[in-house]
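Q: Sequence and computational prediction follow.
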Amino acid sequence: MRAMTMAILLGMTAGAALAKPHLRDVPEIDGTILAVGIADEIRNNCPSISARMVKAVLLVNGLKGRARDLGYSDDEIDAYRKSDVEKSRLLAKRVAYFAAAGVQSDAPETYCLLGQAEIEKESQIGALLRMN
C-alpha cells in the first residue's frame, strides 16, 4: 500500500513538473505582447513617432513560432491571443505603465516624451518606434 501511494505521489509530482505555465506566465511571450501594445499606443498618440511596422510584424509572427518551440499548441496560443480576460489584463498593465511614466491621455506630448525615451534607451518598446 505504501509503495502504491509513493508511486501515485511521484507520478503526480512528475506530471506537475512537466505542466507548462499559462502563456501569460511566460515573460518572453507576455512581455513582448505588452511591449508591442505599448509601442502601438505611443505611435497612435504621438504625431512625431511612427512604428517600425516590418519589425513589429516579424516580432509578433515570431512569437507564435517561439510559443510552439516551448511546447504550446496552436489552440493554446490562439486561446491566449483571443482571450478577453488576457486582453483586459494586458490593457490594465499598459495603463499602469503609462501612469507610472507620467503619460496623460489628454496630452500627446507625454506619449512623445515616453516614446523618445524608449527609443533612446533602445528598449524593446523603443526598437518598435522611430522618430518621424
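A: Structure received.
Q: rest of the way, CA atoms for contacts and neighbours
A: Noted.
Q: mind listing the strands for the chain?
A: 49-51, 129-131 (DSSP state E).
Q: What helices and strands are in contact with the first one?
A: What that stands for is strand 49-51. Contact analysis of strand 49-51 by 3 or more C-alpha pairs under 8 Å, 6 or more residues apart in numbering; DSSP states H and E lists helix 27-45, strand 129-131 as its packing neighbours.
Q: adding another structure so you can compare the two:
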Amino acid sequence: MKLFPLTLAALMFAVPAFALGPINQEKTINDTLRSGFIADQIADTCPTLQPRKLRALNELLKLRDYALRLGYSAAEVRAFVENPAEKARGKAEAAAWLASKGAVPGKVAAYCAAGEAEIARGSIVGYLLRSTR
C-alpha cells in the first residue's frame, strides 16, 4: 500500500502522454500554420501587402513552444513542420480558404481584399501582413 500513492501520481502524469494525438491533428497547431500559409499566399500575390517576417518567426517559435508544452518532442515537431506532404496539405487548405473568399489564381485584387479584411479584423492572418497602401 505504500507504493499506491506513488503509482497513482506516476499514472496521473503519464495519462496526458497517452492521450496525445498525432501532431497533424492538433487543432491549434494546424489553425495557426494554416493562417501562416494563407498570409504567405496573400503576400506572394498582392503587391500592396507585405509579410511581417519577424512576427511570423515569433509565431512559429510560440507554436513550437506550445507543441513542446503539450508533450510533443522536438523531433516530432521538426518532422511535422518539414514534412512535404504536410506542407502540401497546409497550402491546399490555405488555397481553399482563400477561394472561399473569392481569392483564386488570376484575381490579384481578391487576394488584396482578403488580406486587407484580415488586417482590419485583427486576425492572425492580418497580424502577419503589412499594408503598403
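A: Received it, and whenever you're ready, just let me know what you need. Just so you know, these numbers come straight off a predicted model, no measurement behind them.
Q: Grab the nearest non-local neighbour of the residue nearest in space to the middle of the second structure.
A: Centrality entry for the second structure: nearest residue to the mean C-alpha point is Leu33, 1.7 Å, by C-alpha atoms, centre = their mean. Nearest residue to Leu33 of the second structure, sequence neighbours excluded (C-alpha to C-alpha, 6 or more residues apart in numbering): Gly90, at 7.2 Å.
Q: Counting neighbours, what do you get for that neighbour?
A: Applying other C-alpha atoms under 10 Å, we find 20 residues neighbouring Gly90 of the second structure.
Q: Ok, the one 3 residues further on next?
A: For Glu93 of the second structure, the tally of surrounding residues (other C-alpha under 10 Å) stands at 16.
Q: What is the equivalent residue in the first structure for it?
A: By TM-score structural alignment, Glu93 of the second structure lines up with Lys93 in the first structure.
Q: any idea how far its match is from Val54 of the first structure?
A: 25 Å (C-alpha to C-alpha, to the nearest Å).
Q: coming back round to it: dump the strands of the first structure to CSV, plus mean neighbour count and distance to Asp75 of the first structure.
A: Shown next, in CSV, are the strands of the first structure (neighbours: other C-alpha atoms under 10 Å; distance: least, C-alpha to C-alpha, whole Å):
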stretch, mean neighbour count, distance to Asp75 of the first structure
strand 49-51, 20, 29
strand 129-131, 19, 31
